[in-house]
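Novice: A predicted structure for the sequence below; I have some questions about it.
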Amino acid sequence: MLPFLRTNKTTPPSIRSPLSFPTTDYPDKKWIFHTCGGVGPEGPTPSQCLNSYRYSSVNVTVGTRGPFKGIQMWLVQETGTYRVTAYGAAGGRSVLAMSRSHGVYITGDFLLRRGELLHILVGQKGEDACPNINPMLNKICQEQSAPMSNKTQVKGGGGGGGGATYVFKVVKDVFIPLIIAAGGGGRGYSSLSEMQLEQMDYDPSQPGRNGKSSAAGGGGGWNDTAPVSQGGRPLVLGGQGGQACQKFWQTRGGFGGGGGGCMSGGAAGGYRGGNTSLDDNPKHDGDDGTSFLGPEGEPFLYPLKGNVTH
C-alpha cells in the first residue's frame, strides 16, 4: 500500500497507527495506491487497476511489457510537497512457522512538480506454504504441525520472500529511486522466527545488488543483473518474484523482487535484496531487503517493521 498526501505541515503521525495521517491544509488530497488485487510474483494488469480504482480519486496507467509490466504510473497534477508513505510486503509463512516477517513502512516528504510521471511498484507478499489450497499439501501441513516427536521434513515448505514497494522516476531512460520500503523475508520450514532489524540506504550511487541465492531465492535489488529462476528480479528488470525451488511446494516470491522459497525461506526485495541460507537450513528465514530514501526526499518517519500483508 502506498499513501500520497499533499501537505505543508510536519505534525508527526501516530506511531501506534501507521495508517493515520498528519493534519494538513489539504485534507481531501490523498491518494492510496495498492496491488489492485494482484498476488504472487506478477504485478497487476491494467484492467485490474481500472476496476480497483473505479470509485476512487486515483487514476493510473499500468505497464504491460518489459521492465514496466505491472508497474503503476501516476501523473502529478499539482506542484507541491507530498508526504509519501510506502509499505513493503510481508514474507510468506512456512510449514511450521505461522507468523510472518513483517514488511517495512517508511515516510518521506518530496517536492513533486506538475507533469512529473511517478512510477510505483506496490510490493506483494510472499506465498505461504501453509495453510495450502492443495488438499495433499494441506494434509502435510496438518501432519507436520501436529504434536509429535519425529517430523519427517519434506523438501520445500519454506515461505516466499515479500516484495518491496518502489517509487521512482524515469528521466531520459535513467531510473531514479525516490523511496523504497523493503519486504520481509520468507520463513524457513522450521523457522526460529527471529526478528531482523530494519536496514536503510541513502546513497543512490551504491549498487542496488540482488541478494545471494542458494536453493531458495535471494531478493531482487534496485539495479542488478538477472538472477537465477528462484531469485527475485531487480527493479530495473521488472521486479517479478522468484520461483520456488521445485514444483511440489509452490511458495513463490512476491512482486517487488521477493525470492522463491525452498527448505529455507526466500529473501525479500529492497534497494539491496536479502540473502538466503547457503546450506538451505530449514531453520533459517530469508533475509529482509533494505529500504531507501533518496536525496530528493526529507525523512519524516524512519523504517519500521509493521506490515503483515501486501
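Specialist: Perfect, I can see it now. Residues are numbered from 1 along each chain as shown.

Novice: only C-alpha atoms for contact and neighbour calcs from this point on.
Specialist: Fine.

Novice: what about residue 176, distance to residue 219?
Specialist: Counting by C-alpha to C-alpha, to the nearest Å, the gap from residue 176 to residue 219 is 20 Å.

Novice: who has more neighbours out of those two?
Specialist: Between residue 176 and residue 219, counted using other C-alpha atoms under 10 Å, the more crowded position is residue 219 (50 against 15).

Novice: how about the more buried one, secondary structure?
Specialist: Here residue 219 takes the coil state, with states given by DSSP: H, G, I helix; E, B strand; the rest coil.

Novice: measure it to residue 88 for me?
Specialist: For residue 219, the distance to residue 88 (C-alpha to C-alpha) stands at 13 Å.

Novice: kindly report the same for residue 44.
Specialist: The gap separating residue 44 from residue 88 is 16 Å, by C-alpha to C-alpha.

Novice: compare those two (neighbour count), which wins?
Specialist: Applying other C-alpha under 10 Å to residue 44 and residue 88 shows that residue 88 carries more neighbours, namely 38 against 25.

Novice: so the more buried one sits against residue 310, correct?
Specialist: Yes. Assessed by C-alpha atoms under 8 Å, residue 88 is found in contact with residue 310 at 7.0 Å.

Novice: pull out the buried positions in stretch 163-174.
Specialist: 163-169 (16 or more other C-alpha atoms under 10 Å).

Novice: and here's the other structure:
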Amino acid sequence: MATVSYNGATIQPYTIAATGTYDISAFGAAGGLSKGGVEPSGSGAQIGGIFSFTQGQILDIIVGGTGGNSTAGSGAGGGGGFSAVFLDNNGMPGTALLFAGGGGGASYTSAGGNATVLVAGTGLGGTGSTSPGGAGGAGALGSGGDAVAYPGGGRLLLQAA
C-alpha cells in the first residue's frame, strides 16, 4: 500500500508498478479553527473506487492541506484543500478519477460545514461557518453542505485490490 500525504507540492506523480486492480481512497482536508473558539471545523470528504491500471501508467495526485487556523482574536479558520486523482496526460492532469472536497473553516461562534460527496467521484467543498464567516473548503464543483466526512488532513491511499 502507498500513502501520499500533503507536502506542499501541487501535483505528485505516482507510477503504477504492476498491472492490476487498485483500490484508491481520497480524503479531503479539514478546515481550520478559530482562535479561542470552541466550534469545530468542517471535515473533508472521503471517497474511493477500484480501478484497473497497467504497469508504467502515471497518476497525477493532488493532496489538500488542512485549512489554516486563525491567529487573530475572533477570526475564522481557512477552508481545507481538496484531494484528487487524475490519469496523467503528458505531464498534466488528464481524466479525473476521484475528488474529495475539503472541509469549511470554523468561526469563533459557528462550526465549519462538512464536505459533500457526489456521484461519479466528485465532491463539493464544505461551506464556511456562518458567523462571522470562515472560508469554504476547496472542492471540485464549489461549496457544499453536510454529508459523508473524514476528519483531519488530506491524504490518499492506493493499494492493490
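Specialist: Cool, got the structure. All of these numbers come straight from a predicted model, not from anything done at the bench.

Novice: okay if I get the buried residues of stretch 163-174 of structure 1 as CSV plus secondary structure and distance to residue 79 of structure 1?
Specialist: Below are the buried residues of stretch 163-174 of structure 1 laid out as CSV (DSSP: H, G, I helix; E, B strand; the rest coil; distance: C-alpha to C-alpha, whole Å):
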residue, secondary structure, distance to residue 79 of structure 1
163, coil, 30
164, coil, 27
165, strand, 23
166, strand, 21
167, strand, 17
168, strand, 17
169, strand, 16
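
Novice: what is the burial count for residue 75 of structure 1?
Specialist: Residue 75 of structure 1 has 15 neighbouring residues, counting by other C-alpha under 10 Å.

Novice: now do the contacts for the equivalent of it over in structure 2.
Specialist: Taking TM-score structural alignment, the alignment pairs residue 75 of structure 1 with residue 15 from structure 2. By C-alpha atoms under 8 Å, 6 or more residues apart in numbering, the contact set of residue 15 of structure 2 is 55-59.

Novice: gap between the nearest residue to residue 15 of structure 2 once chain neighbours are set aside and residue 160 of structure 2?
Specialist: Leaving out its chain neighbours, the residue that sits closest to residue 15 of structure 2 by C-alpha to C-alpha, 6 or more residues apart in numbering is residue 58, at 4.5 Å. As judged by C-alpha to C-alpha, residue 58 of structure 2 and residue 160 of structure 2 stand 15 Å apart.

Novice: neighbour count for these two, which is higher?
Specialist: Ranked by neighbour count (other C-alpha under 10 Å), residue 58 of structure 2 and residue 160 place residue 58 first, with 20 against 15.

Novice: just the strands in structure 1 please.
Specialist: Ranges of strands in structure 1, per DSSP state E, are 2-6, 30-33, 61-62, 72-75, 80-87, 103-112, 117-121, 165-171, 174-181, 200-201, 291-293, 297-307.

Novice: so which elements touch the fifth one?
Specialist: What it means is strand 80-87 of structure 1. Secondary-structure packing of strand 80-87 of structure 1 (3 or more C-alpha pairs under 8 Å, 6 or more residues apart in numbering; DSSP states H and E): strand 2-6, strand 103-112, strand 165-171, strand 174-181.

Novice: same question, the first one
Specialist: Judged by 3+ C-alpha pairs under 8 Å, 6+ apart, the packing partners of strand 2-6 of structure 1 are strand 30-33, strand 80-87.

Novice: likewise the last one?
Specialist: Using 3+ C-alpha pairs under 8 Å, 6+ apart, the elements in contact with strand 297-307 of structure 1 are strand 103-112, strand 174-181.

Novice: any buried residues in the first one, and which?
Specialist: The one in question is strand 103-112 of structure 1. For strand 103-112 of structure 1, burial by neighbour count (16+ other C-alpha under 10 Å) applies to 103-110, 112.

Novice: picking up where we left off before, which of the contacts of residue 15 of structure 2 are buried? Put it as a ChimeraX command.
Specialist: Listed next is the ChimeraX selection for buried residues among the contacts of residue 15 of structure 2, using 16+ other C-alpha under 10 Å:
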select :58,59
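
Novice: take the contacts of residue 15 of structure 2 and lay them out in CSV including distance to residue 127 of structure 2.
Specialist: Converted to CSV, these look like this (distance: C-alpha to C-alpha, whole Å):
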residue, distance to residue 127 of structure 2
55, 39
56, 38
57, 35
58, 33
59, 29
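
Novice: nearest residue to residue 29 of structure 2 other than its sequence neighbours?
Specialist: With C-alpha to C-alpha, 6+ apart as the criterion, residue 29 of structure 2 has its nearest non-adjacent residue at 3.9 Å, and that residue is residue 154.

Novice: ok, which pair from the buried residues of stretch 163-174 of structure 1 is furthest apart?
Specialist: Within the buried residues of stretch 163-174 of structure 1, 163 and 169 form the most distant pair, 18.9 Å apart (C-alpha to C-alpha).

Novice: map residue 86 of structure 2 onto structure 1.
Specialist: Applying TM-score structural alignment, one finds that residue 86 of structure 2 aligns to residue 168 in structure 1.
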